[in-house]
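1. predicted model follows, preceded by the sequence.
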Amino acid sequence: MTSPLPSLFAVRVDELNRFVNDHGRLPNSQVGDTAEATLAKWCQAQRNRTEGRLGTMTDAEADALEAIPGWYWQAPDGSTVWKDRLAELQAFVLTHGDIPRRRGDTAAEKSLANWVRVQRAKKTNPETVGTLTVEQSDALEVIPGWWWSGQPTSTFKSAADDLLAWVKSTGTFPKEYTTDKEERRLASFVTRYRDSFRAGTLGRPQAEQLEAIPGWDWQIAPAEQWWDTLISVAAWVTENGRIPRGKCDDETERKFGRWCEHARRAAKPGSASTLKMTDTRRRALEAFIPGWYWSK
């Protein structure tokens, strides 16, 4: 017959079960919440008991702990723990549309916000720089609204409101190829959140706010694509020192070369191209692409 659990131990197990049911994870000793930190330290004390420290553990006590979802005796691999917290952060942002706050409404949000603070410190604090891997850094940077130091220049909502005001005022979406800093900022915002949507990391509340903007489209419009390609072609020409050829073995050069050929055809009188060669585009081709020519 299994021995009954000591009363104090049973009380702690009940507390631990409730915590895991409420938060979906084991308690963390590195949080600001005193109750959670105390419970986490109690968990570690029980693990120490299995190693011959702080007394011995009965089979009944071990069974009670092992019945708790996520319980472990040996700490899992650090990268696994990190990925679990990253998944929690992604889920939070998808649900709430923002990064968790240390003054949040729930203990779970505060705990997650503290983890976020630690990750930022690993990137920006001179004493801890280098402790965050490139892969971890990249994974954090694709989370909508992520920032490393200082304060975010604007929240998602305020940036989306600025974009809405811009569209209503100008009747068009901002473009990145302008000298206007505000327009470039808004264009960068559009690109970033389109990318997040395609990657599946954009929360529904954020998506709905963007979709409420007149003319919003998750796909890049043909006119926008033209300018994006122009920038890519200009970079290729700068790197390679020549205009790309439409007939060659290299796939990238061939694609850019055909785009250049299409641009020249579009400039001819009577062209049936769906993307007409406006004066603005003519000037951009001549200004951005070194060695550009209309005909040989």
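-> Structure received.

2. hey, let's count contacts and neighbours off CA atoms from now on
-> Will do.

3. report the separation between Arg117 and Ala40.
-> 20 Å (Cα to Cα, to the nearest Å).

4. these two - which one has more neighbours?
-> Applying other Cα atoms under 10 Å to Arg117 and Ala40 shows that Ala40 carries more neighbours, namely 18 against 15.

5. helix or strand: which one has that one?
-> helix 34-49 (DSSP states H and E).

6. how far does that helix sit from the chain's center?
-> Counting by Cα atoms, centre = their mean, to the nearest Å, helix 34-49 is centred 32 Å from the centre of its parent chain.

7. got another one to weigh against that:
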Amino acid sequence: MKTYKESKGVWPSTRSRDQDVYLLAKWLVGQRVACRAGLMPASRKELLDHEVPGWNETFQETWERTAKEIAAFRTNNGRMPSGVSKDNAERRLSRWLDDMRRGRGMSPERKVFLDGVLPGWDVTRFSKPTNTSVPTGRRAA
């Protein structure tokens, strides 16, 4: 689990077509369910907490952490993450941000959160101008 998270930068997904990844994800889901239901032995929780930090993070916590990662990226780099970067982690952040701009997984509360930690998150560099006075290259008659 720890090796997968470190190498991929994300948790394994139950949507994966790779059988090993799928089974790893199902195991993780089972551990989370058992922990939240109070059915996990304390020794196992301590081991997972120590060996695999963040293993029991909720979806909302992961979402908020990702938004903060993008804010830190922008602070450190002076720009938003790029989808064409050679860095996998940067491309992952860019895809996440694109999904938010498209409204995927967005709620009014999440929009307020993003506006607070990442002002201007919804502005894309490649937006078409809305001003009709932009020169078209034609001359007036």
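-> Perfect, I can see it now. This structure is a prediction, so every number in the text was calculated from the model and none was measured.

8. in the helix holding Ala40 of structure 1, what's buried?
-> Residues 36-37, 39-40, 42-43, 46-48 are the ones in helix 34-49 of structure 1 that count as buried (16 or more other Cα atoms under 10 Å).

9. what does stretch 42-57 of structure 2 give?
-> Taking 16+ other Cα under 10 Å as the criterion, stretch 42-57 of structure 2 shows 45, 48, 55-56 as buried.

10. same check, this time on stretch 110-122 of structure 2
-> Within stretch 110-122 of structure 2, the residues that count as buried by 16+ other Cα under 10 Å are 110-111, 114, 117-118, 121-122.

11. just those now: which is nearest Lys86 of structure 2?
-> Closest to Lys86 of structure 2 out of those is Trp121 (21.7 Å), distances taken as Cα to Cα.

12. wait, isn't that closest one in contact with Asp115?
-> Yes. With contacts counted by Cα atoms under 8 Å, Trp121 of structure 2 reaches Asp115, the gap being 7.1 Å.

13. need the buried residues of helix 34-49 of structure 1 in CSV (columns: distance to Lys157 of structure 1).
-> Output for the buried residues of helix 34-49 of structure 1, formatted as CSV (distance: Cα to Cα, whole Å):
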residue, distance to Lys157 of structure 1
Glu36, 32
Ala37, 34
Leu39, 37
Ala40, 36
Trp42, 41
Cys43, 41
Gln46, 46
Arg47, 45
Asn48, 48
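
14. which one of those residues is nearest Ser196 of structure 1?
-> Glu36 (33.4 Å).

15. residue contacts, the closest residue to the closest one other than its chain neighbours?
-> Of all residues not flanking Glu36 of structure 1 in the chain, Pro27 sits nearest, at 5.6 Å (Cα to Cα, 6 or more residues apart in numbering). By Cα atoms under 8 Å, 6 or more residues apart in numbering, Pro27 of structure 1 lies in contact with 16, 19-20, 36-37, 39-40.

16. ok, Arg101 of structure 2 - how many residues close by?
-> With neighbours defined by other Cα under 10 Å, the count for Arg101 of structure 2 comes to 16.

17. where do the helices sit along structure 1?
-> For structure 1, helices defined by DSSP state H occupy the ranges 7-23, 34-49, 59-66, 78-96, 107-124, 134-141, 156-170, 181-199, 204-211, 222-240, 251-266, 279-288.

18. next, the buried residues of stretch 67-87 of structure 2.
-> Those would be 67-71, 73, 80-83, for stretch 67-87 of structure 2 by 16+ other Cα under 10 Å.

19. widest-spaced pair of the residues you listed?
-> Across those, the longest distance by Cα to Cα is 17.8 Å; it joins Lys68 and Gly83.

20. you'd agree Arg74 of structure 2 is up against Pro81?
-> Yes. Between Arg74 of structure 2 and Pro81 there is a contact at 7.2 Å, judged by Cα under 8 Å.

21. so what does Trp115 of structure 1 match up with in structure 2?
-> Using TM-score structural alignment, the partner of Trp115 of structure 1 in structure 2 is Trp96.

22. residues near that match, how many?
-> Using other Cα under 10 Å, the number of residues around Trp96 of structure 2 comes to 19.

23. same thing with Glu286 of structure 1?
-> Counted with other Cα under 10 Å, the neighbours of Glu286 of structure 1 add up to 13.

24. now do Arg95 of structure 2
-> Neighbours of Arg95 of structure 2 under the rule other Cα under 10 Å: 14.

25. find the nearest non-adjacent residue to it, please.
-> Gly83 (6.5 Å).

26. just tell me what the one you found corresponds to in structure 1.
-> Matched across to structure 1, Gly83 of structure 2 falls on Arg102, judged by TM-score structural alignment.
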